[in-house]
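K.L.:
Take a look and give me a structure for this.
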Amino acid sequence: MTERPIDLSNYPSSQAAKRPVLSLRKFALMASVAAGLGAAVYGFGPSHGPIDVFTSTAHAQVHNEVRKVAQPVGFADIVERVKPSVISVKVAMGDKTAKDDSADKDDAPFQPGSPMERFFRRFGGPDGLPPGFRGGPRGGRGPATGQGSGFFISSDGYAVTNNHVVDGADKVEVTTDDGKTYSAKVIGTDPRTDLALIKVSGRTDFPFAKLSDGKPRIGDWVLAVGNPFGLGGTVTAGIVSASGRDIGNGPYDDFIQIDAPVNKGNSGGPAFDVSGEVMGVNTAIYSPSGGNVGIAFSIPASTVKSVVAQLKDKGTVSRGWIGVQIQPVTDDIADSLGMKKAEGALVAEPQANGPAAKAGIQSGDVITGVNGAPVKDAKELARTIGGMAPGNAVKLNVLHKGQEKVINLTLGQLPNTLEAKAAFDKDSGKSSRGADVPKLGMTVAPANSVAGAGKEGVVVTEVDPKSAAAERGFKEGDVILEVGGKSVASADDVREAISAARSDNKNSVLMRIKSGGSSRFVAVPLAKG
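P.N.:
Predicted coordinates for the structure are as follows:
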């Protein structure tokens, strides 16, 4: 379509020469934008001077309306409201002068072999330390310091941070958003959830944050505020990437995964929702390099509430306990037990004199429900029982040798110390090669013939790396206690149990093994023929 110039005959000729020529198309477009925004449109009429349409009243109104619509939503109002509640936490571990110069020691904040130590060795930086931790030189010489984040949960100075930030600290200091520094006291810690409660005294007007009552949805906005690399008061934004994450830290793993940039020093800081409430406490990052890669993990507010309430009340956390080692029910295990679905928690071993053992629960039983509510898997059972108070009476739905039954028991208190693990003398194990177990790819010997292996079961003395046993995780030193529900004490017992399973047309046989002081069931596929 040919564009026609606007008729300027009504304008004085001296002004017409100065006036820009607007096509009808451009003018119509401008008019339609103005009309669409509800703006008044003024006509062009005779004038004694040049009209600048870009500063006219009509265009100014249009410009203001467009600016309101086009401007992206920001978080400044939320940040202004919540940022004062966030604190930087600095700790001193005291004089860590080592008694010797052994090069294989360091100032890592976790006990060797502990769940948190294993997690950070796997997901932390090259030194395996958690975000925000800075240890002294190798060999332990000199003081060790750490830094992290936290936030007030009450006006009288109670604040939440991570256990690994303050664990073992001789001195804790917090710096508020206005730059003031205060001494803090550790009220209580909970290593199992990596939470700690600290207290700052001297004021009753601290700005504080509220823990959310709701559960975040995947895709919700999230704001992380904290002290990355010592740069206090840093705000980053992202979304909730996933929920219910299990990162291998322990049976109570139920992390929120977020993609808001979180780095070393953010540990213990809050993750806010768009209502300005704390949806979680940032505790760990997945980072091959030690820096942000967009995967961070937060402890849900619901967990924080429960733990903090107990820490404030008595300084420790008490959890319900039934006294069993449990594991997931895999498809192979479900097939071996004749279950239609792979669900519930398989009891690998009840602890002697524990509530479950006293109530009659046995190895091989599957716990499928608690107080009538179904149990999806072993993690859910651990969280459900752990969320109950010791002394509570519960009803467990149990599948025992194919029969469903209900067992009543009273919860004990989860012990705070781990049992010592028996060690296997590999040299002794290798001295007795054992007897072959056909088509499984391993050799076994009676446990009572191998030093350190105990008196029950048979010890795995050799595993073919290309065998079915190796694929299922068997290794030298494992002790096989049961095969197909029958106790075994020799290679012949193992062979007979496998033959019986084949005779029953089973695709796999369930074995109960002891490894590193704990028991578990393994479904091993049976070769045909």
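K.L.:
alpha carbons only for contacts and neighbour counts from here, please
P.N.:
Fine.
K.L.:
All the strands of the stretch 301-450 of the chain, residue numbers only.
P.N.:
Ranges of strands in the stretch 301-450 of the chain, per DSSP state E, counting those that start in this stretch, are 320-321, 324-328, 345-350, 366-370, 373-374, 393-400, 403-410, 412-413, 435-437, 442-446.
K.L.:
And the stretch 1-150 of the chain, by the same measure?
P.N.:
Under DSSP E, counting those that start in this stretch, the stretch 1-150 of the chain gives strands at 86-95, 133-134, 143-152.
K.L.:
can you redo those strands as TSV with mean neighbour count and distance to V186?
P.N.:
Conversion of the strands of the stretch 1-150 of the chain to TSV gives the following (neighbours: other CA atoms under 10 Å; distance: least, CA to CA, whole Å):
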stretch	mean neighbour count	distance to V186
strand 86-95	24	11
strand 133-134	22	17
strand 143-152	26	13
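K.L.:
For the comparison step, fold the sequence that follows:
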Amino acid sequence: MMRMLRHFSLWMLLAVTLMAWQGAMARELPDFTELVEEAAPGVVNISTTRMVQSRNPFQGFGGEEVPEIFRHFFGDRFPVPPGHGAGKPHERQSLGSGFIISDDGYIMTNAHVVDGADEILVRLNDRRELPAELVGSDERTDVAVLKVNSDDLPTLRLGDSDDLKVGEWVAAIGSPFGFDHSVTAGIVSAIDRTLPRDAYVPFIQTDVAINPGNSGGPLFNLEGEVVGINSQIFTRSGGFMGLSFAIPINVAMDVADQLRNDGEVRRGWLGVMIQPVSRDLAESFGMDDPRGALIADLDPDGPAAAGGLQAGDIILEVDGARVDDSSTLPRLIGRTAPGSDVELELMRDGKRRSLEITLGDWPESGRGTADKGHDSQQARLGIAVTELDVAERKRLGIEGGVRIASVDPSGAAAAAGVQAGDILVSIDHQAITDASQLVSLARELPTDRAVPVRLYRDGRSLFVALRLTGD
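P.N.:
Here you go, the predicted structure:
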């Protein structure tokens, strides 16, 4: 009997201990209810509408115009059945999120949420729907600013993203798959992440569940302050897989302020091509640690060349800020105003030295702009283009070409498969040297036949067929 009582007492002790531990754990987990009640009114749903041109359903198989099985019988002249040519324009709608940053109607979201939109509609937490105008957008940071005509709107408090720490709790409010004001939570998984083609954004990586429709929505800290804009996910399924990325609010607000005040985003420009410093390279340059940004090449007309930088220099600091790896340098330079003098600490010939450089203005291809019309001849093609600098052409191994900055989704270029970011090398067998030459060439393109267009994309060349329907 005594033995049974001892066993019972032991089990009771264990149960009480377990309950106490569970209670302590529950007290440690954050409660987001107050945060959501306070912040939800400042979060909005963004829906966009744009006109797109129907594609020929018998084109586009595997990146080729005609499937091989049909090419065997018909060659390159595949007969298009009646009614299956270029279709009529139709509306395409998409959804995203955003948040109000001023009570007079300014709203922050992602640039890709409103890219190419003909109409933008903002739905508030109280179910009001307001038309919005695009104030400006910046593709490099994926930040856009909208404006609605309304006063006394609920705004969100902005935090300091530089204070974020790995492991800190964060929450998101947005419209995944159109489900308005959905709340998800997690922790900061990493900071200062660099993603391909996003050298100017030190992303906040989280494990917060982010899905299509969350883009442009706010990321909160436990104080209810916005510390980021949810922008991207890593996925192989099209949905959440545990890796989400947000634009730090400090970066986003710098861009937003420039768009609101100046109508464009200006960034400092050094004019160098850089590469990482491996351990072997560090040893060969007489360095103890593999850090910094190694200058592989310079634009001969850029600020770096004018200021005395040389290929082979390794930049270690910019105005006292450490350059831990090559991805750090574009951020430090890009957030510095053009015309500013920066003090560079560098390694040259095994010795440290300092050099002062006056930064230039980043070429037009890097600027975000307010909504403006494009040149009429570029509009005829359905594209907007920017110039390539000498260093970029050298890196790509091409002599001419222009970069496609944006593509009109209802234009001829989009129908041909041209994408933003492509390098346009030639049209109708004529090499493209610069934007002005492209304008002249566009005037002469025929409308009675398709013309070959050579592009450079993701390290390889490809041809697409462009067909204009008229002037």
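K.L.:
what would the strands of the stretch 301-450 of the first structure look like in CSV with mean neighbour count?
P.N.:
Shown next, in CSV, are these (neighbours: other CA atoms under 10 Å):
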stretch, mean neighbour count
strand 320-321, 23
strand 324-328, 22
strand 345-350, 25
strand 366-370, 24
strand 373-374, 14
strand 393-400, 19
strand 403-410, 15
strand 412-413, 20
strand 435-437, 17
strand 442-446, 24
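K.L.:
Which one, of these, ends up nearest to N292 of the first structure?
P.N.:
The closest of these to N292 of the first structure is strand 324-328. By CA to CA, the value is 32.0 Å.
K.L.:
Now that we have the strands of the stretch 1-150 of the first structure, can you turn them into JSON lines and tack on distance to D177 of the first structure?
P.N.:
Formatted as JSON lines, the strands of the stretch 1-150 of the first structure follow (distance: least, CA to CA, whole Å):
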{"stretch": "strand 86-95", "distance to D177 of the first structure": "6"}
{"stretch": "strand 133-134", "distance to D177 of the first structure": "21"}
{"stretch": "strand 143-152", "distance to D177 of the first structure": "10"}
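K.L.:
coming back round to it: in TSV, list the strands of the stretch 301-450 of the first structure along with distance to S183 of the first structure.
P.N.:
Shown next, in TSV, are these (distance: least, CA to CA, whole Å):
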stretch	distance to S183 of the first structure
strand 320-321	34
strand 324-328	42
strand 345-350	45
strand 366-370	44
strand 373-374	46
strand 393-400	43
strand 403-410	42
strand 412-413	34
strand 435-437	64
strand 442-446	60
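K.L.:
which one of the ones you listed lies closest to V459 of the first structure?
P.N.:
strand 442-446 (5.2 Å).
K.L.:
and the next helix or strand after the closest one, which stretch of the second structure?
P.N.:
Counting by DSSP states H and E, the next helix or strand C-terminal to strand 442-446 of the first structure is strand 458-463. Across the second structure, nothing matches strand 458-463 of the first structure (TM-score structural alignment).
K.L.:
From the chain's centroid, how far away is the following helix or strand past strand 458-463 of the first structure?
P.N.:
Sequence order places helix 468-471 as the next helix or strand after strand 458-463 of the first structure, per DSSP H and E. From the chain centre to the centre of helix 468-471 of the first structure is a distance of 30 Å (CA atoms, centre = their mean, to the nearest Å).
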